[in-house]
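Q: Return atomic coordinates for the entry below.
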Amino acid sequence: MAVARPVRVLGLAAVMIWIFFIYSLFNGKGQPPNLKGKTPPSFEHDPMLDPTGEPEGPLHRASELYAPGIQNSARINATLLSLVRNEELEGMLQAMRDLERTWNHKFNYPWTFFNDVPFTEEFKKRTQEVTKAQCNYELIPKEHWEVPSWINNDLFLESTKVLKEQGIQYADKISYHQMCRWNSGMFYKHPALANTQYYWRVEPKVHFFCDVDYDVFRYMQDNNKTYGFTINLYDAPKSIPKLWPTTLEFLAEHAGYLHENNALDWLTDKVRRPEHNEKANGYSTCHFWSNFEIGDMNFWRSKAYEDYFNHLDRAGGFFYERWGDAPVHSIALGLFEDKSRIHWFRDIGYQHIPFFNCPNSPKCKGCVTGRFTDGESFLYKEDCRPNWFKYVGQG
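A: Below is the predicted model:
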């Protein structure tokens, strides 16, 4: 029986609509809901889906030499470090319990807490109850936290209005700007850290998912690593439009600080997200998400970094824009350090909402292997790991 022409037309239209729907779903502009936790279509290959073991090189295991409070222990000169408010106690306890359970109960490295106001007795008591390791509670000196004298308050207020209109989060919170500046160039100058070399930054409410059975600080030392990260993201270019031009001004005067084995390609890539490079005036905006970082403070104390930070600080961008410690640290590492000394801790399961580092390992529980985010699908485009793997590798 012949099909009437109007029916044929409707059938053809339905087929075309279905084809368009399938194309829109899978053409890389978005991620279908059932792909959450899996490799997004635009990602060449996510190495987190591959079996993950411990890093190569000498590894130091837990032993009685790591018992709490003993003299001549196997611990090296390092601390777990947190900038935290009294009112963030519950979130800090949760993060501590995670890291103590997965790693520090085996090695008992000290915790060092910083605050711009004195810690309460409740904060001290409850945090010390979570760990057998020593806890230190430190007050930030006013001169390290206060807004510098060269910052014009009227200009700051006008600048925050512009940033807020552009949707930049925390732009109008002076304490956020102070925090970014302190994390960028002040924390390692605190007297309590004067004789400390390595640190592991831990923030409230973060999660750790995987058992780590080696001393990560000894790994950094033995393998000549300067910096360790888990998550690598794009920044909001409207928050840092003058950061890269200000950096280029510095490089023009200090070309000798540029390391011959730098990660400049990673910092200036304009292929993957060209609009970011354009809005940030030549900077890809790729950065290590510094709510997790394991670092050697000798790098921050170097003349190259001190000169760089002072140049940025005088430019005022920590207040007139919203320069964060993550892009500042990342740019400095990418320019002034040997990129082979920067290590991706792919075996450490980690979450800071809304992003994950979740390895394919039997040592991990509580996160989905390879999941980058449990947020909206558009967040997948914030992942800058492909650029790091492209230009540097997975070491």
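Q: C-alpha from now on. contacts and neighbour counts both.
A: OK.
Q: any idea how far the residue nearest in space to the middle of the chain is from His207?
A: By C-alpha atoms, centre = their mean, the chain has its centre lying nearest to Trp289, at 1.3 Å. According to C-alpha to C-alpha, to the nearest Å, Trp289 stands 14 Å off from His207.
Q: Check Tyr234 too.
A: 21 Å.
Q: More neighbours: these two, which one.
A: His207 (22 against 19; other C-alpha atoms under 10 Å).
Q: Quick check: that one vs Glu88, distance?
A: As defined by C-alpha to C-alpha, His207 lies at a distance of 15 Å from Glu88.
Q: Ok, Asp215 next?
A: 28 Å.
Q: Could you look up the SS state of Gly282?
A: Here Gly282 is recorded as coil under DSSP: H, G, I helix; E, B strand; the rest coil.
Q: brain fart, Ala95
A: Ala95 - assigned by three-state DSSP - is helix.
Q: okay, now it: neighbour count?
A: 19.
Q: One more sequence to fold, the one below, so I can look at both together:
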Amino acid sequence: MLSLSGLLVITYVYRHTIVASTSFYNSFIPDLEPIDIPFQQQQHQAFLSSLKYKNRYKSLSLQYNQQITEKKQVENHLYRHLDDPYDFDTEIPGDTWTELPARGVVYLLVRNEDLPKVRLTMREFLDRMKATTNVRNNTYPWVFLSAQKFTPDFKKYVSSMIPSDEFKGRRVFFGQIDLEAWSSPEWIDTTRTEEGIMKQILAQQSLKNVDSLTKKQKMRYQTGLFFYHPLFDNVEYVLRLEPGASFPCDITTDPFETMKKKNKKLGMHSFLNSSFILPAHETIHPWLFNSYNETVQYNFCHFSTAFEMVNLDFLKSEQYSKFFQYLDLVGGFFYERWSDGAIRTIAASLFLQKDNIHFFNNIGYSYANTQHCPFDNKSMDQCLCDMKQNTNLKRNSCTLSLLKHIDTQQLANIKRLVLDRLPEMIRYRKKSKTVNQ
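A: A predicted model of the protein is given here:
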């Protein structure tokens, strides 16, 4: 069965420009049925192309409204629950970014039950962004995508967080995910997928760390499909957040403007445990591997996509598209536990220069078990953030090792800050050990 290490084998071969063939697949994946690679690639390309057409979404809306009209005529005493039109957004007007330095959006993949978490995240982010001069009197648009139909309450209460302005227009947009993009593609063996999920459940005797089918669909969609939605047609940069994320610090610089001015393609602040391909020494590829006794081993370091800034030119590039297509056909999103963070990391190590990657040190962020506190005394003065709980200082963090490759000056600043706060952190750890004893 193809594991994450198998993904790295494929990546290694991909780096050395070996052409995909049936024998190549079967040499690494013995339990995968032989497939017609040229046909599958053609099929996959047609699938991706079908997602690019804006008219596809508009026609769905028109068809649904027509069905409602017909229902009213035939069963006018039973139609009331169908009265709401199937209305979702398909485009962001070009003048939305007139007063902003970059064509950026804040993007969340949500469910209706996420409403309280979404409002919390929006409130904190908007309040913290008020410290940024460029967006004090304006706001970047927010895009919400869902595989569900948005309820009226969700749209009402989310939209109320950023009221529409007659001059600046709407700032909140709701998009429907194409079911073809969300569902398992036809080349996936659903029985094998279900058996893999059951094996995880039986092996762990728990559902806690088992990837559900919905999560597998989400990982695939976030890795290589979300940016085909027509709401992103005019978008240059995307800040991707998770419902429930919080921001403990003032955001004093516009992250979208930072990405544009510095020509960055990918931005993060937490890093956890062919001719297209750049030479390894020019990328972060060496960061992904450790050498022991003349052998090279994958160290499982990857970007955390709970907070991700990405230039869509990178995700829509020919090399990234072909890379995703290649992995999508293998089926590891469904048969294994491939995550968007791991694959985005590997893609960055293949196709991006080191200076295309940005570490957002000055943005404090907290989500689930991940917390980033800025490694900067001035920023910390404006934070409700406990440096002692900083994920990037824990043993399973890969942040400091990555900074050796992408930003040595930032690494030096961090070392100075840690040394300044070392006595305080030592006292905290001693106190914690005493309490636990």
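Q: Tell me how the two chains score on TM-score.
A: After superposition, the two chains reach a TM-score of 0.70 (TM-score structural alignment, normalised by the length of structure 1), with 297 aligned residues with a C-alpha RMSD of 2.5 Å.
Q: more crowded one of Asp215 and Glu88 of structure 1?
A: A count of neighbours by other C-alpha under 10 Å puts Asp215 above the other of Asp215 of structure 1 and Glu88, at 21 against 13.
Q: Which stretch of structure 1 lines up against stretch 145-162 of structure 2?
A: The aligned range for stretch 145-162 of structure 2 in structure 1 is 114-131, by TM-score structural alignment.
Q: The aligned partner of Tyr308 of structure 1 in structure 2: which element?
A: Correspondence of Tyr308 of structure 1 to structure 2, assessed by TM-score structural alignment: Phe323. Phe323 of structure 2 is part of helix 318-330, with elements assigned from DSSP states H and E.
Q: now Ser432 of structure 2
A: Assigned by DSSP H and E, Ser432 of structure 2 falls within helix 408-436.
Q: wait, is His329 of structure 1 part of a helix?
A: Yes. Under three-state DSSP, His329 of structure 1 falls within a helix.
Q: any idea how far the residue lying closest to it once chain neighbours are set aside is from Trp300 of structure 1?
A: Residue nearest to His329 of structure 1 in three dimensions, not counting chain neighbours: Ser184, with 6.7 Å by C-alpha to C-alpha, 6 or more residues apart in numbering. Plainly put, Ser184 of structure 1 is 9 Å away from Trp300 of structure 1 if you go by C-alpha to C-alpha.
Q: ranges for the strands of structure 2?
A: Ranges of strands in structure 2, per DSSP state E, are 104-109, 142-146, 172-176, 237-240, 266-268, 271-272, 289-292, 295-298, 302-303, 308-311, 357-359, 365-367, 370-372.
Q: out of these, deepest packed?
A: strand 302-303 (a mean of 24; mean count of other C-alpha atoms under 10 Å).
Q: rewinding a little: for the helix holding Ser432 of structure 2, which helices and strands make contact with it?
A: helix 399-406 (3 or more C-alpha pairs under 8 Å, 6 or more residues apart in numbering; DSSP states H and E).
Q: what range in structure 1 matches the helix it packs on?
A: Residues 385-392 of structure 1 are matched to helix 399-406 of structure 2 when aligned by TM-score structural alignment.
Q: picking up where we left off before, to which residue of structure 2 is the residue nearest to the centre of structure 1 aligned?
A: Using TM-score structural alignment, Trp289 of structure 1 lines up with Ser304 in structure 2.
Q: does its match really touch Leu266, like I thought?
A: No. At 11.6 Å, Ser304 of structure 2 does not count as touching Leu266 under the criterion of C-alpha atoms under 8 Å.
Q: Common neighbours of those two, please.
A: Counting by C-alpha atoms under 8 Å, 6 or more residues apart in numbering, no residue touches both Ser304 of structure 2 and Leu266.
Q: List the residues that contact Asn298 of structure 1.
A: Gln197.
Q: Map it onto structure 2.
A: Under TM-score structural alignment, Asn298 of structure 1 pairs with Asp313 in structure 2.
Q: Could you report the separation of its match from Ala348 of structure 2?
A: Plainly put, Asp313 of structure 2 is 13 Å away from Ala348 of structure 2 if you go by C-alpha to C-alpha.
Q: Might one say that Leu109 of structure 2 is in contact with Glu242?
A: Yes. Under the criterion of C-alpha under 8 Å, Leu109 of structure 2 makes contact with Glu242 at 7.4 Å.
Q: what's the closest non-adjacent residue to Phe356 of structure 1?
A: Phe372 (4.9 Å).
Q: Same question for Gln353 of structure 2.
A: If the residues on either side of it in the chain are set aside, Gln353 of structure 2 comes closest to Thr283, at 5.0 Å by C-alpha to C-alpha, 6+ apart.
Q: Tell me the residue in structure 1 aligned with that neighbour.
A: Aligned partner of Thr283 of structure 2 by TM-score structural alignment: Asn262.
Q: same thing with Arg128 of structure 2?
A: So Arg128 of structure 2 corresponds to Thr102, using TM-score structural alignment.
Q: list the contacts for that match?
A: 208-212.
Q: cool, and His405 of structure 2?
A: Each residue near His405 of structure 2 by C-alpha under 8 Å, 6+ apart is listed here: 284, 287, 354.
Q: Many thanks, I have nothing further to ask.
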